[in-house]
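Chemist: I'll drop the sequence and a predicted model, then ask my questions.
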Amino acid sequence: MKIILDAMGGDNAPKEMLLGAAAAVKELGVEIIAVGDEEKIAACAAENGIEMTGITVKHASQTIEMCDDPTSAVRHKKDSSMVVALRLLAAGEGDALVSAGSTGALLTGATLIAKRLPGVKRAAIGTVIPGRLQPYLLLDSGANVECPAEMLDCFATMGSVYMEKVMGRREPKVALVNNGAEESKGTPVYVEAHQLMKQNPAIRFAGNVEPREVPDGAVDVVVCDGFTGNVILKLTEGLARFFTGELKAMFKKNAGTMLAALLMKNGVREFKAKLDADEHGGAPLLGISRVVIKAHGSSNAKAVKNAVRQAKLCCENGMVEAIRENIRR
């Protein structure tokens, strides 16, 4: 299996991209097509002793920066690593694409170059978030600020397929974020979306879920518009930093608390691992006709490797074709 990697995307490119690619080749048995400046990639690999076996480099002279306007960058930086990578994907020269570059540019480029699936009006970003009972998929988590009811219903279908095919959840439960459990709650758009999702044969709809219940992870897919989803995502990230910081400070208070920390080290380690976003690697762009994974801009080698793992699972389990079929239904 060939995974295309935007080697120049992200804050830590190309070093962490290449380290992650090398780990993915070794551990996952994939081939990597690293797209970016050949000279910079070769120099980085030599300087850091990175094994390039199984990694093919495709030259691209430009890079899309985080500050670039997404649409303008995709249209005018035609030799950027991201655009070249997307063209390779669309041409079938790789099975999936992983990028830690600009989210807006990747979403725009994937839509214009790789194209959306029939029946999908807008692609959505799905983010796997730790929950008390189990991780859950939040979508849309930032791509579409305003969504009509039929788009929310479409997100529900795509999210359900992803959790079943990639995360191995049998008959995943899908819920709609709202300010009350009753189906009459929320804005007119959300009331309409509730009725559409209730009648959707492709999902197991669990009704509305209130924000305070979202972190429980009692449902597998949490659906909302991109504005609400991005607020939930960033609030969750902030609370995770707050809790881990407070826990660390509490254990460092005195000799007694440090001894308690030593006795609880396995539990603390498990807690930190549960909150580690690098374990999941990235967020899928659901609704695109090929597998595209958006890794975090600050991704390290571990996150890149796991994003490649995620891309591989999506391909092996026929995620895109399953979404195509369920949207058609």
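Modeler: Cool, got the structure.
Chemist: alpha carbons only for contacts and neighbour counts from here, please
Modeler: Will do.
Chemist: distance of residue 196 relative to residue 152?
Modeler: 9 Å (Cα to Cα, to the nearest Å).
Chemist: same question, residue 10
Modeler: In terms of Cα to Cα, residue 10 sits 29 Å off from residue 152.
Chemist: higher neighbour count, these two?
Modeler: Between residue 10 and residue 152, counted using other Cα atoms under 10 Å, residue 152 has the larger neighbour count: 27 against 23.
Chemist: quick check: which helices or strands does the helix or strand where that one lies pack against?
Modeler: If you go by DSSP states H and E, residue 152 is part of helix 149-165. Judged by 3 or more Cα pairs under 8 Å, 6 or more residues apart in numbering; DSSP states H and E, helix 149-165 is in contact with strand 136-139, strand 173-177, helix 188-198, strand 221-223, helix 319-328.
Chemist: use this one as the comparison:
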Amino acid sequence: MNIALDVMGGDHGPAEIIAGAIEAARAYKNVTISLVGKPEVIQAELARQNATGLNLPIVPASEVIEMGEKPAAAVRAKPDSSMVVASRLVRNGTAQAFVTAGNTGGALAAGILQIGRMRGILRPALISPFPTHRGFCVVLDIGANADVRPEHLQQFAVMGSLYARHILGIVNPSVRILSNGEEAGKGNHLVVEAFRLLEQTPGINFQGNVESKEIMEGLTDVVVTDGFTGNIFVKTAEATAKLLQQVMIEELTAGPISSVGAFLAQAALRRVRRRVDDSEYGGAVLLGLSGLVVVAHGRSKANAIRHAIRVAKQGIEQDILAKIQREVSRQMAEGTDLAGSESMDMFNQTSTLKKETA
């Protein structure tokens, strides 16, 4: 198993990215982690971190797609960038997955232009686990597509159900649409029309709408939404969790008596921190491409990168992309209109890339 890692992406690359690769290489002995980036930079960092005897080959890439660049334009203008080179490794079969903490739009553009989409998939979607009171659910899309149509949410539901079943181990995952009310008919035009489509979609356990507060309670296993709404929801939840942790620490250390209580509760506080720490989840999988792409937070440090590599490893082991492709192909063969016309399919690819360059 070979996983291509974009060493040059992210707020803390390359030092933290390489540190995460070293941790993963020590944890997963059967995984080759190809470090894609500027060789002289990678070699110096490997020497500094004393990474000897690990399966960390270097794949040269002389260019970097920066966070502020327009994604599709940068992918085309920088064919030797770490993102494009890593994507090509997946396309030609040298690697089975590509992991990056860099520009999300760049990862999407590189994925579409270099790896290509699955047959029948209109839009790739970013899916990520989300902690709830009962465990975890998955949310998609969390940032790949700001504007979508009802049929896109229909495909997200199919892909999300398969991901929850095979990666989270949920036998019959429930699916709901993020809305401003539980009742059928609540929501904007997109939600109302998607509700109608999902009611008619075979192979998924659709149970209607879900409000954001009910996601936290664990009411559903799969949440589908557009990338604009999903991104805001996830980032707001992450910020709220961090705020609560900070307030708890401040209050528990505010005086001598509470400080004693904090000392006694250290183990419990560590468990709480771990349950809501997004670095433990690794990254979001870009579902709908012909190859596996995992996008970690731009702020990812070593622990998050190690877990992003774990997510990629798990996806490869479960052969999740092949399972999604089989299900989409089966439903298309049975006449379920999941993909629309071929001309509309091509329009969506172009439209996606244009939006990402805006």
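Modeler: Ah, there it is. It should be emphasised that the depicted structure is a prediction, and the values quoted were computed from it without experimental measurement.
Chemist: looking at the helices and strands packed on helix 149-165 of the first structure, which is nearest to residue 54 of the first structure?
Modeler: helix 319-328 (25.1 Å; Cα to Cα).
Chemist: that closest one vs helix 149-165, what angle?
Modeler: 140 degrees (axes from the mean of the first three to the mean of the last three Cα atoms, to 10 degrees).
Chemist: buried set for helix 319-328 of the first structure?
Modeler: Buried residues in helix 319-328 of the first structure, counted by 16 or more other Cα atoms under 10 Å: 319-320, 322-324, 326-327.
Chemist: residue 114 of the first structure: which of those residues is nearest?
Modeler: Nearest to residue 114 of the first structure out of those is residue 320 (Cα to Cα; 12.4 Å).
Chemist: who are the neighbours in contact with the closest one?
Modeler: Contact analysis of residue 320 of the first structure by Cα atoms under 8 Å, 6 or more residues apart in numbering lists 287-291, 314.
Chemist: dump these to a markdown table, plus neighbour count.
Modeler: Converted to a markdown table, the contacts of residue 320 of the first structure look like this (neighbours: other Cα atoms under 10 Å):
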| residue | neighbour count |
| --- | --- |
| 287 | 29 |
| 288 | 25 |
| 289 | 22 |
| 290 | 26 |
| 291 | 27 |
| 314 | 23 |
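Chemist: residues in the second structure matched by the helix holding residue 152 of the first structure, start to end?
Modeler: Under TM-score structural alignment, helix 149-165 of the first structure corresponds to residues 150-166 of the second structure.
Chemist: after superposition, how close is the lengthiest helix in the first structure to the second structure?
Modeler: Longest helix in the first structure, counting residues (DSSP state H): helix 226-251. In the superposition with the second structure, the average deviation recorded for helix 226-251 of the first structure is 0.9 Å (mean Cα distance after the TM-score superposition for the first structure).
Chemist: downstream of that helix, the next helix or strand is which one?
Modeler: That would be, after helix 226-251 of the first structure and using DSSP H and E, helix 255-263.
Chemist: now that following helix: buried residues?
Modeler: Those would be residue 261, for helix 255-263 of the first structure by 16+ other Cα under 10 Å.
Chemist: now do that helix: distance to the chain's middle.
Modeler: Put simply, helix 255-263 of the first structure sits 37 Å off its chain's centre (Cα atoms, centre = their mean, to the nearest Å).
Chemist: for stretch 229-247 of the first structure, buried residues please.
Modeler: Result for stretch 229-247 of the first structure [16+ other Cα under 10 Å]: buried residues 229-230, 232-233, 236, 240.
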